[in-house]
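**Student:** sequence first, predicted model second:
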Amino acid sequence: MYKLSVLLFFISINISFSQTLNEISLREINPNRLLSDEPDYTYFKDISGDLNKFLGNWVFDDGTNRLEINVVKNTQVPDDFNIEVFGNGHRYEDKLTVTYKFYQNSQLIYDIESNTSADYSTSINSNIIQNNQNIIEANSLDTWNIVQFPYYEPVSIANACGRSKIGQLSIVYDSTLVPDNNGNLQSGSLIWILETRDADYTLLTEKCSVSNPIYDDTDFLLPSNIRLLRD
């Protein structure tokens, strides 16, 4: 009986690994189409390679504020929601992850690479890519050049339960030739557009374990509209 159970276990494993994935292009998804709602073995895939143009190290520096970001593409990432709730990872997706360091007057303010906040994830990741929406600063000939991310920053008030503001970050790839810091023309830059709104206090309260929570009402520190050059 034991041998039969072991045999059936390995057969189920082989069937699981041999299951064909249903690949869906990132161009077909939107913020309202969640991977967790899709059937098992769905794969939101960057079939057209649209995310590749965003990859690498980028920097903005105006003498006071300096933002250094690194963009990587993670492929066939298991859906965290299904792993947490159902204990399986049979849905997958390609996504961009952005880490950054932010300085003001040469002082390091944020290093998201080393942030380990348990209450509010300040990592930036998404695969919601959109076609050109006539961003004024961008080349109108560029296509599938906008990725939208949910955005947070670490709290700046001691013992704060969370921020009272949340953000939506749009990163726009612009192929227009622009001068680098040495005056040489380079192809490609990123436009960083950060929009903020008030958070849902009901959701904030659910995340807090204290009776009279403190919220961080300060504005985000990162600039709202800048252009980053390839580093």
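**Tutor:** Alright, I've got the coordinates. Residues are numbered from 1 along each chain as shown.

**Student:** okay, CA-based contacts and neighbour counts for the rest of this
**Tutor:** Will do.

**Student:** and the longest helix along the chain, how far out from the chain's middle?
**Tutor:** In the chain, taking DSSP state H as the definition, the longest helix is helix 2-18. With Cα atoms, centre = their mean, to the nearest Å as the basis, helix 2-18 stands 37 Å off its chain's centre.

**Student:** next, the buried residues of the next helix or strand after it.
**Tutor:** The helix or strand immediately downstream of helix 2-18 is strand 22-25, counting by DSSP states H and E. Using 16 or more other Cα atoms under 10 Å as the test for burial, strand 22-25 gives residue 25.

**Student:** check it against this one:
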Amino acid sequence: MMNIKILIIAFLISCGAYSQETIVPLENLLGYESEQNEVVYFKDVNNLLNKYTGNWIYDDGTHYLKITVTKKEHLPQDFFGKLLNPNYEDNLSIKMIYKLNGVEQYNTTSFGATTALINGNVIESTNKISLEYYEPTSSCRRQKHANLTLEFNPSNTLGGNGTLGWTRTSRISYVSPNTECPDGTLVDSSDFIIPANLVLSRE
């Protein structure tokens, strides 16, 4: 009980030590150096994320991918919240349905409101953004994860909704394929099954 009280007091002290929020455009997130005790909100003030939101579909008869892209605002940057990192940010969150030859392989639409295996906010250019990418697994962890780049291509036709380029680049895993989960099973070392390069159309 005493430990809990000490943690609460430390949390309140740490909160009180920070100044009022400083709003910084999201595109300046990389390379921004905050001052001591400064609380920064990396906000999408120029609405660069808006063009990606909504439902997008790819379907070539073999691969069917439907993604729902949502803009999340004022999220804590740190998983453990304000105690360890007082800053906030806006980002994109993606839920998806993926079918292979008509058979559903993944469906993350029922995940909790704050749970997404694909999310991020690293703006590479006006129409290009980089996200963290994972595919679902029943294992304690997946051996591989990746970068996903989304590139919005505005349509040249009148009234067109544009397209969304999808490019996944695999990262090197630091987890041995022989690593065991707590239940004794091996970590998921299977490869990704969603194609690495797609062009999606707005639904």
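**Tutor:** Everything's here; your move. All of these numbers come straight from a predicted model, not from anything done at the bench.

**Student:** can you give me the TM-score here?
**Tutor:** The TM-score (TM-score structural alignment, normalised by the length of the second structure) is 0.77; 189 aligned residues with a Cα RMSD of 3.6 Å.

**Student:** returning to that earlier point: contacts for the longest helix of the first structure next, please.
**Tutor:** Residues outside helix 2-18 of the first structure that contact it (Cα atoms under 8 Å, 6 or more residues apart in numbering): none.

**Student:** do stretch 166-179 of the first structure as well
**Tutor:** Residues from elsewhere that reach stretch 166-179 of the first structure (Cα under 8 Å, 6+ apart): 53-54, 138-139, 142, 145-152, 184-199.

**Student:** I'd like to know which of those residues are buried.
**Tutor:** Among the contacts of stretch 166-179 of the first structure, those classed as buried by 16+ other Cα under 10 Å are 53-54, 138-139, 142, 145-149, 151-152, 188-194.

**Student:** still on that earlier bit, among the contacts of stretch 166-179 of the first structure, name the ones in helices.
**Tutor:** Using DSSP H, no member of these falls within helices.

**Student:** which element is the residue most central in space within the second structure on?
**Tutor:** Centroid-nearest residue in the second structure: residue 119, 0.8 Å away (criterion: Cα atoms, centre = their mean). Taking DSSP H and E as the criterion, residue 119 of the second structure maps to strand 118-125.

**Student:** check residue 203 of the first structure too.
**Tutor:** Element membership of residue 203 of the first structure [criterion: DSSP H and E] is helix 201-207.

**Student:** after that helix, which helix or strand is next?
**Tutor:** As assigned by DSSP H and E, the chain's next helix or strand after helix 201-207 of the first structure is strand 215-216.

**Student:** just tell me the aligned range of that following strand in the second structure.
**Tutor:** Alignment of strand 215-216 of the first structure against the second structure: residues 187-188, by TM-score structural alignment.

**Student:** what about residue 58 of the first structure, distance to residue 24 of the first structure?
**Tutor:** 29 Å (Cα to Cα, to the nearest Å).

**Student:** do residue 87 of the first structure as well
**Tutor:** According to Cα to Cα, residue 87 of the first structure stands 23 Å off from residue 24 of the first structure.

**Student:** thinking again about what came up before, the helix holding residue 203 of the first structure packs against which elements?
**Tutor:** Contact analysis of helix 201-207 of the first structure by 3 or more Cα pairs under 8 Å, 6 or more residues apart in numbering; DSSP states H and E lists no helix or strand as a packing neighbour.

**Student:** pull out the buried residues from it.
**Tutor:** By neighbour count on 16+ other Cα under 10 Å, the buried set for helix 201-207 of the first structure is 204, 205.

**Student:** hmm, who's touching that helix?
**Tutor:** Residues outside helix 201-207 of the first structure that contact it (Cα under 8 Å, 6+ apart) are 119, 161, 162, 164, 213.

**Student:** quick check, nearest of these to residue 80 of the first structure?
**Tutor:** Checking the contacts of helix 201-207 of the first structure against residue 80 of the first structure with Cα to Cα, the nearest one is residue 119 at 16.3 Å.

**Student:** and the helix holding residue 203 of the first structure, how far from the chain's centre?
**Tutor:** Put simply, helix 201-207 of the first structure sits 22 Å off its chain's centre (Cα atoms, centre = their mean).

**Student:** just stretch 102-116 of the second structure next, same as before
**Tutor:** Centroid separation for stretch 102-116 of the second structure versus its chain: 14 Å, with Cα atoms, centre = their mean.

**Student:** end to end, how far does it reach?
**Tutor:** Using Cα to Cα, the two ends of stretch 102-116 of the second structure sit 23 Å apart.

**Student:** now do it: everything it contacts.
**Tutor:** 62, 63, 64, 93, 94, 95, 96, 97, 98, 99, 136.

**Student:** which of these sit farthest apart?
**Tutor:** Spanning the widest gap among these are 62 and 93, at 25.4 Å by Cα to Cα.

**Student:** of the two, which one has the most company?
**Tutor:** The residue with more neighbours, out of residue 62 of the second structure and residue 93, is residue 93; 23 against 10, by other Cα atoms under 10 Å.
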